[in-house]
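In: Sequence first, then the predicted structure:
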Amino acid sequence: MAHFVQATIYKAGFAWVILMGVAWECVGYATRALSTRNQQDTTIATVTQIFILLAPLWVNAYCYMVLARMIYFFIPERQIGIFKPSLLATVFVLLDFGSFIIQIIGGMSASPGQSNEAAMKGIHIYMAGIGIQQFFIVCFLVLAMQFHRQMLQLERASRLFADKRRWRHLLYALYGSLLFITVRIIYRLVEFSAGQTTDNLIPYHEWYMYVFDAVPMLLAIVVWNVAPPGAVLQGADAKLPPSGLGKLLTFWNCCRSFNPVINDLHPELSLPICIFYLILRGLDTIEDDTSIPLDIKEPLLRDFKTYLDIDGWNYTGNRPEEKDRELLVQFDNVIVEFRKMKPGYAGIVRDVTGRMGGGMADYARKADLGIVGAVTIAEYDLYCWYVAGLVGEGLTRLFVEAGLAETALIEQGLYKPMGLFLQKTNIIRDIREDRDDGRRFWPEEIISRHVGTFDDLFELENRGDALSCSSEMILDALRHVCVVLTYLAGLREQSVFNFCATPQCMAIATLELCFCNPALFDQRLKIAKGDALRLVVEASQGMESVCYVFCRYVGRIEQKIHPGDPCYLGVRDACEEIQRSARNLALESAERVVGRKNEGKALDINEGEPKHQPGAFQDTRSVVGRAASLTGIALLILGIGWLITARWNIA
C-alpha cells in the first residue's frame, strides 16, 4: 500500500514492478496461512511455493530499473561504460527474466506431490536459477560501483546541478536492497543444498524461513519506501527516452550524422527537434536544387509551411541526383509525425518554416536576376540569419517551451549569434567547394579590400592577400563568440547544453584550422577525427570545459596572427576579449554550481586544460571498501549456514 501511495504521489509509473513483487509475496504468505487448514491440498502448497520463491525477482528487476534511471538522471553523458540506461535496463531485466524461467521450472518440479527423484531434480534446477540470479547481481553491483565512483568525480568537478545532488541515499538503498536479496539467496542455497532428508531441519522449522527469507525480503522492499526513487527522480529526466526516436533520421541518408545527436537529446524534445530538422532539410533541398524553375520554386518555398497541414503531401520534382530527394518523396511521413506534436511546438516550427521559406524565396529571385552572393556585410549577415539564425531562434523557443532554458535567452536575443557563428564558419571553410559549384557567399565588401574579384582569391600570386581576406572573414565570425558563450551559460539542462555546445566547439576548432592556412583555398578543410572526438567529450563536461576549449583554440589563433596582417590588431583584441569572457563565465559557472564563491576548477588560459585534482584513488578505495564489506557479510552468513548444516549432519 505504501508503495502504491508513493507511486501515485510521485507519478513513478515504473513502480509497478516492485508492486508486483509485493503482491506476489502477499499471495505467497496468504496461501501459506491458508494451507495450514488444508495441509493435504497440494495445489495450495504449490501456489505458495511458486509465489514465495519467485517474488524476489520482481524486486531485483526494480533495482535494475532504478539504477538505469539514476544513470540517465544524474550522469551528464548518460552512460556507464558501454551501457546506456535503456540498454542496461533491457539487458539485466531480460537476464532476470531468464533466471525467472529457470526458477519457475525448478519450483514447479520441486512442488509438493512430486516424487523424490523429480523433486530433487527440480531443486537442482531452482538452485541453478538462483545461482545465476546472484551472478547477475554481482555483475550489476560492479556497474553500480562504477556509477558511485563517477558521481563522486562529478561532485568534485562541480558538475552536478542543485536539483541533482540527492543521489547518495538512492544508491545506498539500492545496495541495501540487493544485500537483503543476497541474504535470502544464500539461505535458499543452504536450505536446498542439504536435500530433503530428515537430516535437513530447515524445511521442518518455519522460523528459518521467516528469519532468513521473509524478513530480508521485507527489508529489501521497505528500504525503497524509506528512499522512494520517485521523490528524487522528478521532471522529464526521470523518464527513459522511448526506443527508436531516431527512426526517421536513420531512414534518410541526409540525417546519419545528426541521428546520434537527436537520440541523446532530452526525450521531451527529441521528436520535435527531429521533425523540425527534417522539415528545414526538405525546405533547403528545394532551395538548393537549381533544376527547379523559379516560377515553381518560389511558391514552393513561400507556401512550404502550409503543406505541413496537408495530409499525404510530398514533392517528386527534384532532379534524380539531388542528394536528399528521397526525403521530399516521402515527406508525407514527416507530416504524420508533425501532426502529432504538441501545439506549442508545432506553432514554433510552422512559424520558423514560413519565415525561412520567405527568405529563401527572396534569395532565389535575386539569383534568377543574376545577383550572386552578398555585396555588403549587412547583406551577408542577413543571408546567414535566414539560413541559420532562424534555426537558432526556433531551437531556443523549443527549449523555452519545454521548460529547459531560461526565457532571457529569447528576451535578450542571445540566440541570434548562435546560428550566425556556425553558418559563417561553414561559409569560410567551404569556400573552395562553393567556388567549384559556382556559388559565392563571401561579401564583396570584404573581398574588395584585399583582391580585385572573388576568383582572384584562388590565384597563387594572390595567396598572401587571400589569407589576409580570410583573416578578416574569421575576425567577422569571432565577434559573435562572446554572446555564444553567454548563451551556453544560460542553459541548465545537460542534454540541451550538449546539443548546443558540441557544434559551437567544433566551429571554433574549424576556424582555428582555417586561420592563416593556405590550403583553405585548395581544398575543404576538416578537423581530425581524434580532435573531433575529444571535442565531443569536452563539450559534454559542462560550461567550464567549453570555456577551456574556446580558450585553447582562440589562443592558437592569437599565436598564428602575423603583425604584418592588416587584421592583426582586430584579431588580437577579439581573442583577448573572448579569453576574458570565457574566464569570467567559467568562474561564474563554478560558483553557481557549488553554491558558493571561489570553488571549482581554476581556468588556465595558457594550458587550456583543467588542473589536476587528486582524490580519484580515495574514491576507488571508498567504493572497494564498501564492496568488501558487503562481500564479508555475505560470506559470514554463508559460513553460519554451513556450520549449521554440518552440525545437523553430525546429529
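Out: Ah, there it is. Residues are numbered from 1 along each chain as shown.
In: C-alpha from now on. contacts and neighbour counts both.
Out: OK.
In: Not counting residues beside it along the chain, what's closest to the spatially most central residue of the chain?
Out: Computing the C-alpha centroid of the chain and ranking residues by CA atoms, centre = their mean puts residue 264 first, at 3.6 Å. Closest residue to residue 264 apart from its sequence neighbours, by CA to CA, 6 or more residues apart in numbering: residue 495 at 6.8 Å.
In: And here is the other one:
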Amino acid sequence: MSKNRSGVLIPCQNELGDDALQSWLLEGVSRTFALTIPRLPEGLAKPVSNAYLLCRIVDTIEDEVSLDNLQKRRFCQQFTRVVAGDDDPAALASELAPLLSAQTISAEHELIRLIPRVIAITHGFDAPQREALSECVRIMGTGMAEFQDRDLRYGVETLAEMNRYCYFVAGVVGEMLTRLFCHYSPEIAAHRERMMELAVSFGQGLQMTNILKDLWDDHARGVCWLPREIFDAAGFDLKHLKPHHNNPRFREGFVQLIGIAHAHLRNALEYTLLIPVHESGMREFCLWALGMAVLTLRKVNGNLDFSESSQVKITRASVKATILTTRVTRSSDTLLKLAFTLAGARLPMASTETARVGSQQV
C-alpha cells in the first residue's frame, strides 16, 4: 500500500489484477458506473469498464484547468495514438501526471498515473473491441476540442450544435457500447443498424438531462450548453440568464428542451427492448441509467425555478426504487413500457422526428 498526494491509502498497482484495478479506479471516478457495470455479463464488464476509464482520461484532459487549449489538443491527440497502439503510454503518463492541478480529484490523478496499466488492458482485447474503443476515443477527443476555443457563456447557437456536442461526449459512447454488445452477442448483432441509430439518441437523452440538471453549476463557471435559437424563439436572451430569474419566457424554452430530452429517452427504451430478455444484466445496465434520467427530468420539470443542481438531484431512495422497478419489470417489454409511461407521465415530449439524431461523420 502507498499514499496519494492527499494522504489517502491506495493499493500498489502490482497488487491488483486487471478486474480489481479497474473496479477500484471506477469507484473513484464514477460511483454510478461502478454500480451499473458489474451488472453486465463477464465478457462485457471488462471491456466496458476499460472503455469508461479511457473516456474519463479524455474528460480529465479536457477539464484540467492548468492546461491551455493547445496542450489539451496535444495530449488528446497523443492519447488517441496511445489507445491505437501508436505511442508510448508511459511517456504520456509521466508528462501529463505532474501537470494536473489540485482542483483535479485524487482519483483522476491516480487514473492518469496508471495509464500504462489501463492501456495494457485495452490492448489485450479482441481486435473488434480495440477498434471500437480506439474510434470512440478518437472522435471524443477531436470533437470536444472543437468546443474548447468557443465563448460558451451565452449558450451554443443552434439545437444542431447542441446535438453535435452531445454526440461527441455521449452519443459516440453509445455507438461504442453497441459495437461491444454486438461483438458479444450475434443475437444482438442482428439489430445492429437500428441499435446504432438509437444509441446516439440514448446518449443524447442522458447528456441533455445532465445539461439541464447542471445548468447553474455550468453557469457559475462561465459555460452554457443551451441552444440560443430555442430561447430566442421564446423571446428570451440567454445573455440575461441569472439564477432566481423566474422568467416565463426562459421557462418556455427550457420546457421545450425537457421535451426533447424526454423523446430521446423514449428512444433509449426502444434501444433497451432490442436486447434479448434473457440478457437481464445488459438490460439492467441500460435501464438503471434510463430510469435515473427520467426521474431527474421529472425533478427538473417540477422545479423550473431551481438555482443549483442539488435541488434537482434524485435521492438515494429514488435510485433504490429504480433498481427495484427494473428488476421486477426487466423481463417484460409490456411492463417496461408501462413503467416508463408512468414515470414520464407529466413530462412534455417532443416528436420523435425532432429527437432523431443520426450518426455523424467526423
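Out: Looks like it came in fine. Predicted model, so just to flag it, every value in this text is computed and none were measured.
In: TM-score them against each other, please.
Out: Superposed pair, TM-score by TM-score structural alignment, normalised by the length of the second structure: 0.81. Supporting alignment: 319 aligned residues with a CA RMSD of 2.5 Å.
In: What residue in the second structure is paired with the residue nearest to residue 264 of the first structure?
Out: Using TM-score structural alignment as the criterion, residue 495 of the first structure maps onto residue 281 of the second structure.
In: Run a quick check on that match versus residue 36, I expect a contact.
Out: No - assessed by CA atoms under 8 Å, residue 281 of the second structure is found out of contact with residue 36, at 9.0 Å.
In: Just list what the longest helix seen in the second structure packs against, helices and strands only.
Out: Longest helix in the second structure, counting residues (DSSP state H): helix 248-273. Helices and strands touching helix 248-273 of the second structure, by 3 or more CA pairs under 8 Å, 6 or more residues apart in numbering; DSSP states H and E, are helix 192-213, helix 228-234, helix 280-302, helix 333-343, helix 352-355.
In: Need the contact partners of the first one.
Out: In other words, helix 192-213 of the second structure. 163, 166-167, 169-175, 178, 182, 225-226, 258, 260-265, 267-268, 270-271, 274, 289-290, 293, 296-297, 300, 309, 312-313, 355-359 (CA atoms under 8 Å, 6 or more residues apart in numbering).
In: And for the longest one?
Out: The contact list for helix 280-302 of the second structure, computed with CA under 8 Å, 6+ apart, reads 36-37, 39-41, 205-206, 209, 212-213, 255, 258, 262, 265, 268-269, 272-273, 275, 277, 306, 312-314, 318-319, 322-323, 326-327, 330-331, 340, 343-344, 346-347.
In: Give the aligned equivalent of residue 314 of the second structure in the first structure.
Out: For residue 314 of the second structure, the aligned position in the first structure is occupied by residue 527, per TM-score structural alignment.
In: which residues sit in contact with that match?
Out: 509, 510, 513.
In: Run a quick neighbour tally on the second one.
Out: By the criterion of other CA atoms under 10 Å, residue 510 of the first structure has 21 neighbours.
In: gap between it and residue 487 of the first structure?
Out: Relative to residue 487 of the first structure, residue 510 of the first structure is positioned 20 Å away (CA to CA, to the nearest Å).
In: and what of the first one?
Out: For residue 509 of the first structure, the distance to residue 487 of the first structure equals 19 Å [CA to CA].
In: Ok, the last one next?
Out: With the distance defined as CA to CA, residue 513 of the first structure ends up 24 Å from residue 487 of the first structure.
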